[in-house]
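> sequence and computational prediction follow.
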Amino acid sequence: MVSIDTYNACVDFPIFDAKSRSLKKAFLTTAGGAIGKNSSNTVVVEALKDINLHLREGDRVGLVGHNGAGKSTLLRLLSGIYEPTRGSADVRGRVAPVFDLGVGMDPEISGYENIIIRGLFLGQTRAQMRKRMDDIAEFSELGDYLAMPLRTYSTGMRVRLALGVVTSIEPEILLLDEGIGAVDAAFMAKARGRLEELVQRSGILVFASHSNDFLAQLCSTALWVDHGQIRQAGLVGDVVEAYEGKEAGDRVRQMRRELEAGQ
C-alpha cells in the first residue's frame, strides 16, 4: 500500500563553528529555520520541526511558503535524502523525486548510459529503461549528444535528459518542485505538459510551488510551511487564502470548481 507517515519528524543541521556570526547568519538565511542547541550542546538550525503527515493513494498535496521556509527540505525528507534527526518518517512506495535532477547521474558516461543509471536510481529495471530509450531521446531533443559523456553537456541539457527520464516512469509517490528551471521557456512548456501527465499516473503527489494556478490545477489540499513547521493544512484554496489573502484563495477555489465541473 502506497503511504507517507511522519510522526513529529525534525531535521536539524549542525553548525560546528558557531563562533562565526557570519556563518550562522548565512545558514539561517538559506535554511530559514530556528537556531537552537541539540543534546550535545552543538548549535543547530532546526530546518524542520514536528512534521506530522499521513498521506494515502490519491492524495494531491501542495506546499506553499516563502523561500527558505522548509518546503524543499520537506521534499528531501520524504525522498529519503534526509533522515529525521528526531521523530520518524515512513514512506512506502516507489518514489520519483523531481527536484535533485542530477542525483544518480555520472558525468563520465554517455547520456544513453545515464538514462539507465538514473532509471535504476528511480527503482526501474534495465529492461524497462531500454524500452523507454527512444521516447526519452525524442523528448530531450539531445540527438547525437546522447552518445557523448554527460560532462560535455550544459546545465540545461542535463535538465532535459533528467526530465526525460523521470517523466517516463510510473511513480507511486511523486515529489515535485516547480523551481527546476535551467531550460529554455519553449522546452519548459513542453516539459510542463509531460509533468502533468506524470502527476495523473502517480499515486501520491507532494508539490512545492509558488504558482497558485498550477497548485489549483494539480492539488486538492495544501500545507503552509513556515520556518520549518506546518502552519496550516486543509483545502488548497483555504491554505492559499491564509498564506496570500482572500483574493488569491478565491481564485484558487474558482479554478478548482471549474476543473471539477469539467471532469
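Happy to help now that I have it. Residues are numbered from 1 along each chain as shown.
> C-alpha only now, for contacts and for neighbours.
Noted.
> which parts of the stretch 151-263 of the chain are strands?
Assigned by DSSP state E, counting those that start in this stretch, the strands in the stretch 151-263 of the chain fall at 173-177, 204-208, 221-226, 229-235.
> of those strands, which is nearest R21?
strand 221-226 (23.4 Å; C-alpha to C-alpha).
> okay, the residue nearest to R256 when sequence neighbours are not counted and L223: tell me how far apart.
Leaving aside its sequence neighbours, R256 sits nearest to A216 (C-alpha to C-alpha, 6 or more residues apart in numbering; 5.8 Å). Using C-alpha to C-alpha, to the nearest Å, A216 is found at 13 Å from L223.
> one more to weigh against that first structure:
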Amino acid sequence: MNIKAEWIAVDWGTSRLRVWAMQGHKVLAQAQSDKGMGHVNKGAFEAAFLELVEDWLGAAPIDVIACGMVGARQGWAEAPYATVPATPLPEMPVRVPGTDARMRVYIVPGLRQLKPADVMRGEETQIAGFLAQNPNWDGVICLPGTHTKWAQISANEVVSYQTFMTGEMYALLSSQSVLRHSIGQGWDEAAFQDSLAETLSRPESLAARLFGLRAKDLLEGQAGDTARARLSGLLIGAELAASRPYWLGQRVAVIGADTIAKVYASALQPQGAPVTILDCNEMTIAGLIAARKHVRAMA
C-alpha cells in the first residue's frame, strides 16, 4: 500500500522509536523499531528515522512532530525544559536544523520542576492530549511506566508532579536480585491487594517484606505467580503511600499501556479514588496533534 503522509507523529523514547503516518487527525499507518535514543549515536538519528518513514515522504516537505527523549541533550536536538507550573505544551516545539529537505522536524519540550527537582520528557505530550480532549479538567494524572509520574492538573496547567522509579525497581528486583529465583509470569489479584495494603499502611516495612518473598518460596513453596503479584503490590503500595497527597480525595486519570494501567486502577479504586483509564498511544497522538496546531499557528 502506497502511503503518503500529510505529517508524521513520533514518540521517540529511550528504548523504542514509534512513528505514525498522519492525515489530519487520522492515523494512516504506523511503524516502530528498537532504535530508541539510548541505542542511536548522536549523528545517526535522521538515518534511524528515515529507515521507518522513507516510503511516507513525498517531494514537498512535511511536518514531523516528535516527543520524548529525542529532545534530550543526547538526542537529535535538545528541546529545553519548560518550568512548571505551565501548560503541558507551553512553547513552540524546537525545530531541528539541517534535516532532509523533505521534512521539517519539530521536538516538543519536556517539563521540569525545580523544587523538588524533577523532569519529564514524553509524558507532557500525553497530558496535553488528555487535556485537548478534556479541557478545564482538574485532578491528578497518573502515568505508570518505568518511571511513573503523578501530575497535579488545574486550569489546564501542570501545577506540580512527582516521579517514582517503581517500574524500574520492579524490573531490577525481578530479574537481577535474589528474587529472580522466585518470580513467575502469572498473576494473583488477591495476593496483589494484600501486599498493596501492607506497604500502603506501613511503607517502612518494604525492604523486609521484599525478602519475605524469597523466604516464602524456600520455606512454603509460594507460587511464582503469587510472588510476582506480591512484588508488584509491595512496590505500588509504597508508591501510593508516598503519593497520597496527590490522589487522596481527587479524581484520577491513569494514562498507560493496558496491563499496567489496569494494575494501577485496581490499586486506586479500593482507596475510593474515582479512576478513568486512557490508552497512552492514543493520548500521545492527541498531544502531538495539539503540538502540530502550535506549529501551524506560528508558521
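Everything's here; your move. Since the structure is predicted, the reported quantities are computational estimates derived from the model, not experimental observations.
> next, the TM-score between them, please.
The TM-score (TM-score structural alignment, normalised by the length of structure 1) is 0.34; 164 aligned residues with a C-alpha RMSD of 6.4 Å.
> out of the strands of the stretch 151-263 of structure 1, which is closest to V45 of structure 1?
strand 229-235 (12.9 Å).
> residues making contact with that closest one?
L48, K49, D50, I51, G70, S220, T221, A222, L223, W224, V225, V239 (C-alpha atoms under 8 Å, 6 or more residues apart in numbering).
> among these, who's most crowded?
L48 (31 neighbours; other C-alpha atoms under 10 Å).
> give me the element it is part of.
Assigned by DSSP states H and E, L48 of structure 1 belongs to strand 43-56.
> same deal with T199 of structure 2?
helix 189-201.
> name the next helix or strand downstream of that helix, please.
helix 206-220.
> residues contacting T276 of structure 2?
V252, A253, V254, A265.
> returning to what we had before: save the strands of the stretch 151-263 of structure 1 as a markdown table, and put in distance to S3 of structure 1 too.
Shown next, in a markdown table, are those (distance: least, C-alpha to C-alpha, whole Å):
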| stretch | distance to S3 of structure 1 |
| --- | --- |
| strand 173-177 | 8 |
| strand 204-208 | 8 |
| strand 221-226 | 16 |
| strand 229-235 | 18 |
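> quick one: closest of the ones you listed to V64 of structure 1.
That would be strand 221-226 among these, by C-alpha to C-alpha, at 4.9 Å.
> give me the angle between that closest one and strand 43-56.
Angle, strand 221-226 of structure 1 to strand 43-56, by axes from the mean of the first three to the mean of the last three C-alpha atoms, to 10 degrees: 170 degrees.
> double-check that R104 of structure 2 belongs to a helix.
No. Read with DSSP: H, G, I helix; E, B strand; the rest coil, R104 of structure 2 is strand and lies in no helix.
> surely it is in contact with R95?
Yes. Contact criterion C-alpha atoms under 8 Å: R104 of structure 2 and R95 qualify, at 7.3 Å.
> packing partners of whatever helix or strand I285 of structure 2 lives in?
Using DSSP H and E, I285 of structure 2 sits within helix 280-298. In this structure, helix 280-298 of structure 2 packs against strand 7-12, strand 62-68, helix 123-133, strand 252-256, with contacts taken as 3 or more C-alpha pairs under 8 Å, 6 or more residues apart in numbering; DSSP states H and E.
> in TSV: these, plus distance to E168 of structure 2 and mean neighbour count.
Shown next, in TSV, are these (distance: least, C-alpha to C-alpha, whole Å; neighbours: other C-alpha atoms under 10 Å):
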stretch	distance to E168 of structure 2	mean neighbour count
strand 7-12	19	26
strand 62-68	18	24
helix 123-133	16	24
strand 252-256	15	25
